[in-house]
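Visitor: Give me coordinates for this.
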Amino acid sequence: MAIDKVREYFSQFGLEDRILEFDVSSATVELAAQAVGVEGARICKTLSFQVPDQEDACILIQFAGDARVSNQKFKQTFGHKAKMLSAEKVLELTGHAVGGVCAFAVDNPAVRVYCDESLKRFDTVFPACGSANSAIELSPDELFRYSRALGWIDVSKLPEESGV
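Guide: Okay, here's the model as predicted:
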């Protein structure tokens, strides 16, 4: 199971005991927020995007739970339109199924990981740990370090920017 792989990954840092497992699903931002007991914005969602002309590569971006992808910012940053991967392709490339996708213990060197600036508003956030009923509490700096992110980027829009 992917959560076991993530637990093993975090054990090298002595953090495996910080992984939270729930008796309920945490597969969506709303469900994760309920399971953890925090506002949805503090859930770190990891979205998977295609890389044009590279079928075996993808971009993982970690966002705050209330952030949406700004197509304009994405295209300015990556030079192509944002296109999400299918659930099957996400599992194939990352080893994590949708609902538990995270940037931890991803062994595929063609997967590039980034953190979105929307996460920096919080002292801690809660990304999944490879299953649809898990999370770990990390500071944005810890998230960046342990996900081996390539950089902080701004490719999101928050609800107040969307008129939501």
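
Visitor: CA only for contacts and neighbour counts going forward, please
Guide: Fine.

Visitor: quick one, longest helix in this protein?
Guide: With residue count as the measure and DSSP state H as the assignment, the chain has helix 2-11 as its longest helix.

Visitor: got a list of what the residue most central in space within the chain touches?
Guide: If you average the C-alpha coordinates of the chain and look for the closest C-alpha using C-alpha atoms, centre = their mean, you land on Thr46, 2.1 Å from that point. With contacts defined as C-alpha atoms under 8 Å, 6 or more residues apart in numbering, Thr46 is in contact with 60-63, 101-103, 127.

Visitor: Please repeat the previous calculation with a cut-off of 10 Å.
Guide: Applying C-alpha atoms under 10 Å, 6 or more residues apart in numbering to Thr46 gives the contacts 59-65, 98-103, 113-116, 127-128.

Visitor: Show me what counts as buried in the longest strand seen in the chain.
Guide: Scanning the chain for the strand with the most residues, using DSSP state E, yields strand 54-64. By 16 or more other C-alpha atoms under 10 Å, the buried positions in strand 54-64 come out as 57-64.

Visitor: quick one, helices of the chain?
Guide: Along the chain, counting by DSSP H, helices occupy 2-11, 29-36, 71-78, 87-94, 140-146, 159-162.

Visitor: helices or strands next to the longest one in the packing?
Guide: In terms of contacts (3 or more C-alpha pairs under 10 Å, 6 or more residues apart in numbering; DSSP states H and E), helix 2-11 is packed against strand 19-21.

Visitor: So what touches the strand it packs on?
Guide: Counting contacts by C-alpha under 10 Å, 6+ apart, the residues touching strand 19-21 from outside are 3, 6-7, 10, 35-36, 126-129, 131-137.

Visitor: Next, the structure of the following sequence, for comparison with the previous one:
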Amino acid sequence: MSLEKAKKYLESKGCLDHVIEPEIATGTVAEAAAALGVEPGMIAKTLSFLQGDKAVLILVEGDAKVDNHKYKDTFHTKAKMIPYDEVEHWVGHAPGGVCPFGINEGVEVWLDESLRKFETVYPAAGNDHSAVKLTLPELEEVCNAQGWVDVCKTPEA
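Guide: A predicted model of the protein is given here:
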């Protein structure tokens, strides 16, 4: 269901032909990188947070981790991940396929600066056997991002 929702949304944005459906799992960064033949950092990992009664998605480089201090400085609230068993309710996609395409109404989407080192990135497309190949300008436009934030630490940091 989530894959179909994401594909319908991507079709409305003229990007359905960017969807990739490998036969092997893409539910984790390592699996997705192996399935797509790219470095792990190019996987645009979608992290889900609760800010009060609002769900927020932040797409980050596959190798990045959230820096709690940066997050709080940016959003003026503590970083609180959505509990695993509640992600689908809040976002519209289950863990392993969370993406910014075909999401529930009112969910905000942000892009982290950690993605800027890549020309092309691969977010999921609604399930654990999918991805979407997008340039950064395409990603910005297609996911209706609120903007760019700097809330992560990367392995180099």
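
Visitor: TM-score them against each other, please.
Guide: Their TM-score after superposition, calculated using TM-score structural alignment, normalised by the length of structure 2, is reported as 0.97; 157 aligned residues with a C-alpha RMSD of 0.9 Å.

Visitor: Just tell me what Asp63 of structure 2 corresponds to in structure 1.
Guide: Superposed on structure 1 with TM-score structural alignment, Asp63 of structure 2 falls opposite Asp66.

Visitor: Apart from its neighbours in sequence, what residue is nearest that match?
Guide: Taking C-alpha to C-alpha, 6 or more residues apart in numbering as the measure, Asp66 of structure 1 lies nearest to Ala41, with 4.6 Å between them; neighbours along the chain are not counted.

Visitor: what's that neighbour in contact with, if anything?
Guide: With contacts taken as C-alpha under 10 Å, 6+ apart, Ala41 of structure 1 has the following neighbours: 29-30, 33, 63-67, 118-119, 121-122, 125-126, 158.

Visitor: ok, now with 7 Å
Guide: If you count contacts by C-alpha atoms under 7 Å, 6 or more residues apart in numbering, Ala41 of structure 1 has them with 64-66.

Visitor: what about Cys51 of structure 2, how many residues close to it?
Guide: One correction, residue 51 of structure 2 is Gln, not Cys. A count of neighbours around Gln51 of structure 2, defined by other C-alpha atoms under 10 Å, yields 16.

Visitor: Ok, Tyr146 of structure 1 next?
Guide: By the other C-alpha under 10 Å criterion, the neighbourhood of Tyr146 of structure 1 contains 16 residues.

Visitor: same check, this time on Ile20 of structure 2
Guide: As a burial measure, the neighbour count of Ile20 of structure 2 was computed by other C-alpha under 10 Å and equals 16.

Visitor: Give me the distance between stretch 48-67 of structure 1 and the centre of its chain.
Guide: Taking C-alpha atoms, centre = their mean, to the nearest Å, the mean C-alpha location of stretch 48-67 of structure 1 is offset from the chain mean by 9 Å.

Visitor: For it, which outside residues touch it?
Guide: The set of residues external to stretch 48-67 of structure 1 that reach it, using C-alpha under 7 Å, 6+ apart, is 29, 40-47, 82-85, 90, 93, 110-116, 118-119, 156-159.

Visitor: how about the residue nearest to the centre of structure 1, what's its partner in structure 2?
Guide: In structure 2, the residue paired with Thr46 of structure 1 according to TM-score structural alignment is Thr46.

Visitor: Equivalent analysis for Ser86 of structure 1, please.
Guide: With TM-score structural alignment as the criterion, the equivalent of Ser86 of structure 1 in structure 2 is Pro83.

Visitor: how near is that match to Asp128 of structure 2?
Guide: Distance check for Pro83 of structure 2 against Asp128 of structure 2: by C-alpha to C-alpha, to the nearest Å, it reads 18 Å.

Visitor: higher neighbour count, the two?
Guide: Here Pro83 of structure 2 and Asp128 are set side by side on neighbour count (other C-alpha under 10 Å), and the busier one is Asp128, at 22 against 12.

Visitor: Identify the residue of structure 1 aligned to that one.
Guide: Structural alignment (TM-score structural alignment) places Asp128 of structure 2 against Ala132 in structure 1.

Visitor: I'd say its match and Gly100 touch.
Guide: Yes: under the criterion of C-alpha atoms under 7 Å, Ala132 of structure 1 lies in contact with Gly100, with a separation of 4.5 Å.
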